[in-house]
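Peer 1: fold the stuff below for me.
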Amino acid sequence: MNALTLPPRPSLQSRPYDRIAVIGGGAWGTALASVAATAGRDVTLYTRRTAVADAINATHRNDAYLPDVALPPQLCATADLQVALAGADAVMLAVPSRAIRSMAAQVAKFIAPGLPVAICTKGIEPATGLLMTQVVEQEIGNARLGAISGPTFARETALGHPTAATVAFPFTYADRLSPHESAAARFAISLSSAAFQTYISDDLVGVEIGGAVKNVIAIACGMMTGAGFAENTRAVLITRGMAEMKALAEALGGSRETVTGLSGAGDLTLTCSSATSRNMSLGLQLGQGTPRADCFEGRAVVVEGEVNAVSVTDLARRVGVSMPICETVNAILNGNLDLKAGFHKLWTRPIEGEPKGLEILLANPVHIAATQGIQKL
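Peer 2: Purely as a prediction, here's the structure:
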C-alpha cells in the first residue's frame, strides 16, 4: 500500500432502536409499522379509531387501509396515544400533512427530551412555507427530528416487495465522529430487512423537498396522460420536474445531488408512472375532463399534491425560484386555467439552456407566432 492509498472503510456496527412508536394508522403508517416489526423491533401503532386498533390486534389486518395485507402478529395497535408512546426509544410520525401540526402538539405531551422522531409525511405547510420537520420542530422543540422518504407505495411495502428509502437526519459534530451512533444510522438499522433497504442522508432539506414537489409533478403527468398525450410528454415532465426540485432544494440550503437519489428522482419516477399514486390518479381524471367533485367516484380522497401545489409555488415565489410546471398545475387546480391551454403555454415558454451554468434565454417561435395571430398549431 503506497502513501496515497487509503485503507478500505470498515463496516461499523450500529444499534437499532428496540421500541418504536408509529403514529398514524393509515396505509403508510401501517406499512411502516409492519416494516419495523418485520425487522425485529417492538412496535406499537397508534390509530385514532379504537375499532381499527382492536381489529389489527385481533385479525392482524388493517381492513380500512390495507385489507389484503397480513400484518406481523407481534405488531400491536392502540387508540391511546400515551400508551403508544410509553417507553418508546424512537417515533415515526406518519399522518397526513394537514394534521401534522396538531398531532405533533399532542405527541409533545408524552415524549422524553431528545427522543428521535422521524417524519414520514411529505409536504410543505400552506401559509407558513415550512417543511414538515420544521412544523414539528415548532411543536416538539426538544426532539431530534429527521425524515424517512423514498419510492414507497404503502401496499407494496407492507406486502414485502423489495423497497428502499432514505433516512435523513442532520449530523452533529459527534455524529461525524461516530456516524454509526447517529439517529439516521440507528433508524436505518431499525428498519432494514431482506425486503426493506435503507440509505442514510444528512441533507434533510433536500430529502423533504423531493417528497413535496414530486406530488405536484405527478398530478401534471396524470393530467397530460389523461388528456391523451403519450410517453414523450411524461418523460419531459419528470425530467424538468426534477430540475424544479433541484432549484428549490438548493435555494433552501439543500443539495442538488440529494434530489437525484431515492427521495427525489426515485420517488418522482414511481409517483409519475402509476395510477396507484393518488396524485397521478387525480391528474388522469382531470385530464379526461372529470370535474374535481366527481373524481374518485365522488369520494373525499385526500390528495397531498393538491395542497402541495399551492404551498410549493408560494414558497418558490418567496425565494425567487422559477417552477413553471408546478405553477401550471396550481393555476389549473386553483386558478380556473384551462388544462390544455395551460400546458400549451408551458410548451411555448422561452427556450433555455439545460445545463444549470448555461445562461441563455431565447424567445420561443411558437409564442411569437401566436402573439402575431399566426396559426402554427
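Peer 1: please make it C-alpha for all contacts and neighbour counts, starting now.
Peer 2: Fine.
Peer 1: hey, where'd the helices end up in the stretch 1-150 of the chain?
Peer 2: 27-38, 50-59, 81-85, 100-107, 132-139 (DSSP state H, counting those that start in this stretch).
Peer 1: could you say which of those is packed most deeply?
Peer 2: helix 27-38 (a mean of 26; mean count of other C-alpha atoms under 10 Å).
Peer 1: so what does that helix touch, helix or strand wise?
Peer 2: With contacts taken as 3 or more C-alpha pairs under 8 Å, 6 or more residues apart in numbering; DSSP states H and E, helix 27-38 sits against strand 19-23, strand 42-46, helix 154-159, helix 183-191.
Peer 1: in JSON lines: these, plus distance to residue 92.
Peer 2: Listed next are these as JSON lines, based on distance: least, C-alpha to C-alpha, whole Å:
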{"stretch": "strand 19-23", "distance to residue 92": "5"}
{"stretch": "strand 42-46", "distance to residue 92": "10"}
{"stretch": "helix 154-159", "distance to residue 92": "15"}
{"stretch": "helix 183-191", "distance to residue 92": "10"}
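Peer 1: so which of the ones you listed gets nearest residue 350?
Peer 2: helix 154-159 (39.4 Å; C-alpha to C-alpha).
Peer 1: now the helices of the stretch 1-150 of the chain as JSON lines including distance to residue 324?
Peer 2: Formatted as JSON lines, the helices of the stretch 1-150 of the chain follow (distance: least, C-alpha to C-alpha, whole Å):
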{"stretch": "helix 27-38", "distance to residue 324": "30"}
{"stretch": "helix 50-59", "distance to residue 324": "42"}
{"stretch": "helix 81-85", "distance to residue 324": "42"}
{"stretch": "helix 100-107", "distance to residue 324": "28"}
{"stretch": "helix 132-139", "distance to residue 324": "23"}
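Peer 1: please provide the structure for the following sequence as well, for comparison with the first:
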Amino acid sequence: MSKVAFLGGGSFATALSNLLGEKDNSVYIWARDEKVVHDININRRNSKYMKNIVLNHNIIASMDIKEVLKDADYVVFATASHAIREICKKAKEYIEEKSIIINVAKGIEEGTSKLMSDILEEELHNPVVVLSGPSHAEELAAEIPTTVVSSSRHICHAEAVQELFMAPYFRVYTNDDLVGVEIGGAVKNIIALAAGVCDGIGYGDNAKAALMTRGMSEIIKIGEKLGGKKETFFGLTGMGDLIVTCTSMHSRNRRAGILIGSGSTMEEAVKEVGMVVEGIKACKAFYFLKEDLNISMPITDTLYRVLFENKDPKEGVLELMQRDRKKESN
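Peer 2: This is a model prediction of the structure:
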C-alpha cells in the first residue's frame, strides 16, 4: 500500500490518518509537540486534539520531518493556512519528486492573496490536490458518513487521491475546478464566524438563514471573479461546507463568533476556543482582496469592522439590514 506523510498532528490530520491506517497504508505524522508524538506512539491516542479514538497500529508519529517524508507517495499538508509557506520551506528538501501533495488547509495567504495550491506549486513543484468539503474531524473519526471533493489541475491526480481516501463512511468526489473548491472552503469560514456572532447576540433561525444565503452570494461573487465555476459553489465545497460550518458546534469559527457576539473580544474568543480560527485571518485577507477587485461583500465588510475596528455587532447587523434597497440577484 502507500506511504502517506502528514505534516501537522491536529484533529483533522488525526482523523484522516486513522482512516488511511485502517486501509493498511503506512501513515506517518510529523508533529512539533513531543507530548503528541509520545501519546500517538505509546498510547495510540492523540489526547490533545482527538481523545476519543484509539489510533490504528499503522500510524507512526515523529518530530523528525525527514523521516516522515522519506519515500512518501503522498504528503498531506494539515496545518493552519497561514503556516503553509513556512512548512513548505522546512519540508521541501525532503519531499520526494514522486510525492503527490494533498492540501486540507482552507484560506488565502495574507499579503499576496494566493491560494494554498498556488503557494504549494510555487514552493514545491509537485502535483497538488486539494481535499475539501463538509468534514468535521470529530464526526469523521467516529466514522459518521462524510463526503468531500478531491480537486486538482490534473484530474488523474485528483482521482488518485479519491482512490486513496475512499472508504465505506468517507465518499470522495472529483472536481477539476481547483479555484472554486478553494475559494468556497476559504470564504465560508468568514460567513460561519458571522453566523456565530448572530447566535451570540441571540438572533434566531430567520437571521441565520438570511446570513447563510447572502453569504453564499458573496462566495459566488468573489469566486467567479477569481476564476471559479458557479456550479462548484452549489456543491460540497461551497454550499455543503457553508451549511456544516455555520450550524455545527464542532465549528471553531462558529464557536468563536458566538463568544464575540456575546461580548468577548476577538483575542478572548480565540483563547477560549483554543485552536486556530481560520475565519479571522480569512476575513482580513478577503476584505482587502475584494477592495482591490471592487466587489461588494457587505457581510465581510461588517465582520471586518467588528473584528478589527471594535464595531458593535448589533450596530453592524442593523446597518446591514438598513442598506439601500436592491434586487436579490445583485
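Peer 1: and the TM-score between them?
Peer 2: TM-score of the superposed chains, computed with TM-score structural alignment, normalised by the length of the second structure, equals 0.96; 330 aligned residues with a C-alpha RMSD of 1.6 Å.
Peer 1: between the helices and strands packed on helix 27-38 of the first structure, which one is closest to residue 64 of the first structure.
Peer 2: helix 154-159 (12.4 Å).
Peer 1: pull up the aligned stretch in the second structure for the helix or strand that the closest one is followed by.
Peer 2: Using DSSP states H and E, the next helix or strand after helix 154-159 of the first structure towards the C-terminus is strand 163-168. Using TM-score structural alignment, the residues of the second structure aligned to strand 163-168 of the first structure are 146-151.
Peer 1: could you do stretch 77-94 of the first structure as well?
Peer 2: The aligned range for stretch 77-94 of the first structure is 61-78, by TM-score structural alignment.
Peer 1: and the contacts of the matching stretch?
Peer 2: Around stretch 61-78 of the second structure, the neighbours that count as contacts under C-alpha atoms under 8 Å, 6 or more residues apart in numbering are 2-10, 12-13, 28-34, 37-38, 40-41, 84, 91, 94-96, 98-105.
Peer 1: may I see the PyMOL selection of the buried members of those?
Peer 2: Remark: buried members of the contacts of stretch 61-78 of the second structure, expressed as a PyMOL selection using 16 or more other C-alpha atoms under 10 Å:
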select buried, resi 3+4+5+6+7+8+9+10+12+13+28+29+30+31+37+38+40+41+84+91+95+96+99+100+101+102+103+104+105
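Peer 1: longest helix anywhere in the second structure?
Peer 2: helix 178-201 (DSSP state H).
Peer 1: what packs against that helix?
Peer 2: Packed next to helix 178-201 of the second structure, using 3+ C-alpha pairs under 8 Å, 6+ apart, are strand 128-132, strand 146-152, helix 205-225, helix 241-247, helix 252-261, helix 278-293, helix 298-308, helix 313-321.
Peer 1: if we go to 7 Å?
Peer 2: helix 205-225, helix 241-247, helix 252-261, helix 278-293 (3 or more C-alpha pairs under 7 Å, 6 or more residues apart in numbering; DSSP states H and E).
Peer 1: against the first structure, where does the second one fall?
Peer 2: What that stands for is helix 241-247 of the second structure. Using TM-score structural alignment, helix 241-247 of the second structure pairs with 267-273 in the first structure.
Peer 1: now do the buried residues in the matching stretch.
Peer 2: Neighbour count says stretch 267-273 of the first structure has 267-273 buried, by 16+ other C-alpha under 10 Å.
Peer 1: between all of the residues you listed, which two are separated the most?
Peer 2: Largest pairwise distance in these, by C-alpha to C-alpha, is 10.0 Å, between 267 and 273.
Peer 1: that older thread, what comes into contact with the match of helix 241-247 of the second structure?
Peer 2: With C-alpha atoms under 7 Å, 6 or more residues apart in numbering as the contact definition, stretch 267-273 of the first structure has outside contacts at 150-151, 214, 218, 221, 238, 277, 280.
Peer 1: top of these by number of neighbours, please.
Peer 2: Taking other C-alpha atoms under 10 Å as the neighbour criterion, residue 218 ranks highest of the contacts of stretch 267-273 of the first structure with 34 neighbours.
Peer 1: enumerate every residue touching it.
Peer 2: Taking C-alpha under 7 Å, 6+ apart, one finds 271-272, 279-280 in contact with residue 218 of the first structure.
Peer 1: would you mind finding the match for it in the second structure?
Peer 2: By TM-score structural alignment, residue 218 of the first structure lines up with residue 192.
Peer 1: against residue 208 of the second structure, how distant is its match?
Peer 2: 10 Å (C-alpha to C-alpha, to the nearest Å).
Peer 1: how near is residue 317 of the first structure to residue 311 of the first structure?
Peer 2: In terms of C-alpha to C-alpha, residue 317 of the first structure sits 10 Å off from residue 311 of the first structure.
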